[in-house]
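[1] Need coordinates for the following:
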Amino acid sequence: MNAPARCPALVLSALASGQGKTTVTAALARLHARQGRRVRVFKCGPDYLDPYWHQLASGAPVEQLDLWMTGPEDCAARLHAAACAADLVLVEGVMGLFDGADSVADLAQRFGIPVLAVVDARAMGGTLGAVAHGLKTFRPGLPWAGVLANGVAGARHAQLLQEGLPDAADWLGALPRLAGAGGGPLLPERHLGLVAAHELPDALARLDAAADALAATPLGQMDAVALQRFAVDFAPQPQAAVAPLLAGRTVAVARDAAFTFIYPANVRTLEQLGARVVFFSPLAGEDLPPCDALWLPGGYPELHAEPLATHARLQQDLRAHVAAGKPVWAECGGMMALAEAIDLPDGRTLPLWGLLPGRVTQQQRLAGLGPQELALPAGVLRGHTFHYSVFDSPAPIACHAHRAHDGAAGEAVYRQGSIRASYFHAWFASSPAATAELFT
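    Okay, the predicted model is just below:
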């Protein structure tokens, strides 16, 4: 593990969101996993939903890479570990290739990973050549793999696209327009992003259909030898030891369809801190397990408010937990579940758990988005916010997170007894000491 690890790797990026990056990344992972190769997939930036598809496709856990949120040293360590264990490493970008202060292009260039541009070419012909040339040459020294046209109407359309490329070697193929059952999107969406793979009974069949289509392209026909043109040497990265600040403590974590926004790295950080992590499902009617601290992660409580509100025994457990002064860290959806009620877009008002005063209003427009950091006495936690609801509460505000790139005040952190709650999602590995503070 202390020597460089060489492995084929690709960053899959695009002009913007909505080009088909997730579908192509998952299809490529599924295609090679079906052929017996070990595939490791990463997602750039904060995202809980795309990784469910990539995990299903690859059969392996999916982690985040973000030069700001997780940090370059963390990225280097995760990439090296993946390269040691994999035959192919895939990194799905976020938004467009050059978007943001710490862009996908920055990450690709820092680690020397070739960029595969996925371009939605449904209404495009020879202009694909200009788009590919621009992405390829806009930044000198950017490692480049080629371009894959998505949403192509047929063979003649693909030919026109291919002929428009200044460099024939950039052509990695064309994918047809893919649809799910009933003609809907292959990977359906709702507010906050894609529907998670585990919510669709035919999710694997959808991925197999995409993989089958990709198998007909030059990219999909590459075997282990051909993939070596994308080989990258990943250097090892020393990792600081994590002090066992939570040794002997049990942290309970809600996990089900209502509380689904959990980074595997966050769970691993709790375990590295020495905590025993136990999961429970409020939706399944499970009680709060014996624990010293509780984490209520984000998710979709607005879609499950009625069954959550009827779990009276859990509400009693939560009140006893708080009355005993035991810590609760509630992120976004977890905070929403603790509120008194939620107003839904269809006009209904539903009760929630009532441990935090105030009510949530679910709205159609985005209410918060972007990287933020939270300064605590023990350290600074980096993370992000992304929500469509607002919380009107008289609960005391202990502090605010701050926006990453201008330092302006961000999400409030409410403090009610032993409860700390915020729309801020924390990346625990950014400060294990501050993480321990949340649970002690």
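[2] all contacts plus neighbour counts: C-alpha atoms, from now on.
    Will do.
[3] Which residue, other than its chain neighbours, is closest to the residue most central in space within the chain?
    For the chain, the residue nearest the mean C-alpha position is Asp47 (2.1 Å; Cα atoms, centre = their mean). The shortest distance from Asp47 to any non-neighbouring residue, by Cα to Cα, 6 or more residues apart in numbering, is to Gln64 (7.8 Å).
[4] isn't the one you found right up against Lys43?
    Yes: between Gln64 and Lys43 there is a contact under Cα atoms under 8 Å: 5.0 Å.
[5] just checking, the residue nearest to Asp47 is part of a strand?
    Yes: under DSSP: H, G, I helix; E, B strand; the rest coil, Gln64 sits within a strand.
[6] That one and Ala76, how far apart?
    Gln64 sits at a distance of 12 Å from Ala76 (criterion: Cα to Cα, to the nearest Å).
[7] who has more neighbours, those two?
    Using other Cα atoms under 10 Å as the criterion, Gln64 and Ala76 rank with Gln64 on top: 25 against 20.
[8] now the strands: where do they sit in the stretch 51-200 of the chain?
    When assigned using DSSP state E, counting those that start in this stretch, the strands of the stretch 51-200 of the chain occupy the ranges 63-65, 88-92, 115-120, 144-152, 171-176, 189-190, 193-194.
[9] Which one of those lies nearest to Val360?
    strand 189-190 (19.1 Å; Cα to Cα).
[10] quick one: furthest residue from the center of the chain?
    Distance from the C-alpha centroid of the chain peaks at Arg156, with 36.5 Å (Cα atoms, centre = their mean).
[11] Quick check: that residue vs Pro176, distance?
    Arg156 sits 12 Å away from Pro176, taking Cα to Cα as the criterion.
[12] and if you look at Leu187?
    15 Å.
[13] and these two? which has more neighbours close in?
    Leu187 (21 against 18).
[14] Is it correct that the more buried one is in contact with Gly193?
    No: here Leu187 does not reach Gly193: they are 10.1 Å apart, not a contact under Cα under 8 Å.
[15] picking up where we left off before, what would the strands of the stretch 51-200 of the chain look like in a markdown table with distance to Gln162?
    Output for the strands of the stretch 51-200 of the chain, formatted as a markdown table (distance: least, Cα to Cα, whole Å):
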| stretch | distance to Gln162 |
| --- | --- |
| strand 63-65 | 32 |
| strand 88-92 | 23 |
| strand 115-120 | 12 |
| strand 144-152 | 9 |
| strand 171-176 | 6 |
| strand 189-190 | 30 |
| strand 193-194 | 30 |
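[16] Tyr52: which of those is closest?
    Evaluated with Cα to Cα, the strands of the stretch 51-200 of the chain place strand 193-194 nearest to Tyr52, the distance being 9.5 Å.
[17] One more, so I can put them side by side:
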Amino acid sequence: MTPRSCPALFLTAPASHQGKTTVTAALARHHRNQGRKVRVFKTGPDFLDPYILERASGHTVYGLDLWMNGEDDCRARLHQAAADADLILVEGSMGLLDGTPSSADLAALLGIPLAAVIDAAGMAQTFAAVAHGLASFRPGLSFHGFIANHVASERHADMLAEQLPSHLPLLAALRRDEAVRLPERHLGLVQAQEIADLDARLDRAAAQIAATALAELPPAVAFPAVPQADVPKRLAGQRIAIARDAAFAFVYPANLELLAQLGAELAFFSPLADAALPDCDSVYLPGGYPELHLETLSANTALKADLHGHIQAGKPLYAECGGMLYLLDRLTNRQGDSAAMLALLPGEAVLQNRLCGLGLQEMAFPAGSLRGHTFHYTRLETSLSPTTHARKASGAGLGEALYRHKGMLASYFHAYFPSNPLATASLFLP
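    So this is what the prediction gives:
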């Protein structure tokens, strides 16, 4: 297998909340509007930004993380995308050098040139100092240029650019515009399907790209091939019912694809709208926002009866984070509103004002370990004793608890299934 070349750009920033996702989405939508096929990737564990980027580009967005995915998985996904893409974009996470591994680690390994988004509000000549620091702090990184975000005027743009050296060009000065801002809530951006005017926002943001250097394709990057092992059909003949709606949307596309590669048939259902569970051998309850839909979930007693019947029949159920909260006796939101949930897993959870769990972790299941992450604002109280705890990637302290109860496996831990296909298959078998 030979390397494949494709124009590529890695969008980064000095910190979170600089506007990386909005700029990446605007860039993807602009080039898509020009008739180009754009493939976008998101670094690190993330469920919300990828759905925005998917709407912008028109293609599924996969995550890239050197620890969670592994280098081979990252390389294989980029090599596959380069087969027919006209442009590959990678959106970084947090700041360029933040985290282990960082966006800088990934960009350096892949050889993708960087474009840093800097929020220029309240900044003038200092912009050049920040840009110089990003470009020079770690040798070996290739910088394509810089993007000034939230610029107030043409004069402001000139002040930002005037002290930048020629080898660190200002690729774009994007004006402050409330009409392109993406709304947020406690776990990050509001889900794409909940933003009624998302396409209008994306097209308006894309219009700002047209008159800038970002309208031109970046340099081509060679993406080498990586041999991939065959996935055994351990789930052949198995039908997995997967919750999917506004309350349960936190699932990696790569997870669903791996289940299909393992031979499973996937059937989707909505705990918000469906009165019956699809005919199935096992159930997957991914994470999401059950705390935003307390009354609707609580009122769906017909589906509750079906899920109780599923467990009474001895069939497997695997739940992650929000899916686990749905299994509990009770769930309470930040305003103090509380509602009964499925009462399949003893305990209750309350949404907190502060983050309760964050970071990359590895969970040991009976058939092997899976890598993934945790990110939640709820505190769980349960009489159950954990079967085990995840190991934090940092090595400091215990990770999330794993609970086993009446054929159910539940945890705050979000697994990345391709990190261990055999362990994944075991989650959905008796």
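[18] How alike are these chains, TM-score-wise?
    Scored against TM-score structural alignment, normalised by the length of the second structure, the superposed chains reach a TM-score of 0.98; 429 aligned residues with a Cα RMSD of 1.1 Å.
[19] related to what we said a few turns ago, list the contacts of the residue nearest to Asp47 of the first structure.
    42-47, 70 (Cα atoms under 8 Å, 6 or more residues apart in numbering).
[20] make it 6 Å
    For Gln64 of the first structure, the contact set (Cα atoms under 6 Å, 6 or more residues apart in numbering) comprises 42-44.
[21] And it, how close does it get to Ser422 of the first structure?
    Taking Cα to Cα, one finds Gln64 of the first structure at 21 Å from Ser422 of the first structure.
[22] cool, and Leu135 of the first structure?
    Counting by Cα to Cα, the separation of Leu135 of the first structure from Ser422 of the first structure is 38 Å.
[23] who has more neighbours, these two?
    Higher neighbour count among Leu135 of the first structure and Ser422: Ser422, with 25 against 22, using other Cα under 10 Å.
[24] give me every residue that touches that one.
    When contacts are counted by Cα under 6 Å, 6+ apart, Ser422 of the first structure touches 331-332, 412-413.
[25] okay, the residues you listed in JSON lines with secondary structure, distance to Ala305 of the first structure and neighbour count next?
    Output for those, formatted as JSON lines (DSSP: H, G, I helix; E, B strand; the rest coil; distance: Cα to Cα, whole Å; neighbours: other Cα atoms under 10 Å):
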{"residue": "Glu331", "secondary structure": "strand", "distance to Ala305 of the first structure": "16", "neighbour count": "25"}
{"residue": "Cys332", "secondary structure": "coil", "distance to Ala305 of the first structure": "14", "neighbour count": "26"}
{"residue": "Ala412", "secondary structure": "strand", "distance to Ala305 of the first structure": "23", "neighbour count": "18"}
{"residue": "Val413", "secondary structure": "strand", "distance to Ala305 of the first structure": "23", "neighbour count": "22"}
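[26] how about CSV for those residues, with distance to Leu31 of the first structure added?
    Shown next, in CSV, are these (distance: Cα to Cα, whole Å):
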residue, distance to Leu31 of the first structure
Glu331, 36
Cys332, 35
Ala412, 44
Val413, 44
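[27] what's the closest of these to Pro244 of the first structure?
    The closest of the contacts of Ser422 of the first structure to Pro244 of the first structure turns out to be Glu331 (Cα to Cα; 23.3 Å).
[28] ok, now which ones touch the counterpart of the closest one in the second structure?
    Using TM-score structural alignment, the partner of Glu331 of the first structure in the second structure is Glu320. Residues counted as contacts of Glu320 of the second structure (Cα under 6 Å, 6+ apart) are 286-287, 410-414.
[29] and the gap between Glu320 of the second structure and Phe250 of the second structure?
    Distance of Glu320 of the second structure to Phe250 of the second structure, given as Cα to Cα: 9 Å.
[30] Please identify every residue contacting each of those two.
    Common neighbours of Glu320 of the second structure and Phe250, using Cα under 6 Å, 6+ apart, are 286-287.
[31] Return the subset of the contacts of Gln64 of the first structure lying in helices.
    Here DSSP state H is the test, and the contacts of Gln64 of the first structure give no hits in helices at all.
[32] From these, which land in strands?
    Among the contacts of Gln64 of the first structure, the ones falling in strands (DSSP state E) are 42-44.
[33] Of those, just say which sits nearest to Glu271 of the first structure.
    Nearest to Glu271 of the first structure, judged by Cα to Cα, of those is Phe42 at 21.3 Å.
[34] what's around Ala257 of the first structure, how many residues?
    Residues within reach of Ala257 of the first structure, counting by other Cα under 10 Å, total 19.
[35] what do we get in the second structure for it?
    Matched to the second structure by TM-score structural alignment, Ala257 of the first structure sits across from Ala246.
[36] how much space between its match and Gly407 of the second structure?
    For Ala246 of the second structure, the distance to Gly407 of the second structure equals 26 Å [Cα to Cα].
[37] Check Ala276 of the second structure too.
    Taking Cα to Cα, one finds Ala276 of the second structure at 20 Å from Gly407 of the second structure.
[38] Please say which of these two ends up with more neighbours.
    Shown here are Ala276 of the second structure and Gly407; by other Cα under 10 Å, Gly407 has more neighbours (20 against 17).
[39] what does that one align to in the first structure?
    By TM-score structural alignment, Gly407 of the second structure lines up with Ser418 in the first structure.
[40] With adjacent residues omitted, what lies nearest to Arg229 of the first structure?
    Closest to Arg229 of the first structure by Cα to Cα, 6+ apart is Pro8, at 7.4 Å.
[41] before we move on, which element is the one you found in?
    Here Pro8 of the first structure, judged by DSSP states H and E, is contained in strand 5-14.
[42] which strands and helices sit next to that strand?
    If contacts are counted by 3 or more Cα pairs under 6 Å, 6 or more residues apart in numbering; DSSP states H and E, strand 5-14 of the first structure sits against helix 72-85, strand 88-92, strand 115-120, strand 231-234.
[43] Reformat the ones you listed as TSV; add distance to Ala395 of the first structure.
    As requested, those are exported to TSV (distance: least, Cα to Cα, whole Å):
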stretch	distance to Ala395 of the first structure
helix 72-85	36
strand 88-92	39
strand 115-120	46
strand 231-234	48
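[44] Quick one: closest of those to Val253 of the first structure.
    helix 72-85 (24.1 Å).
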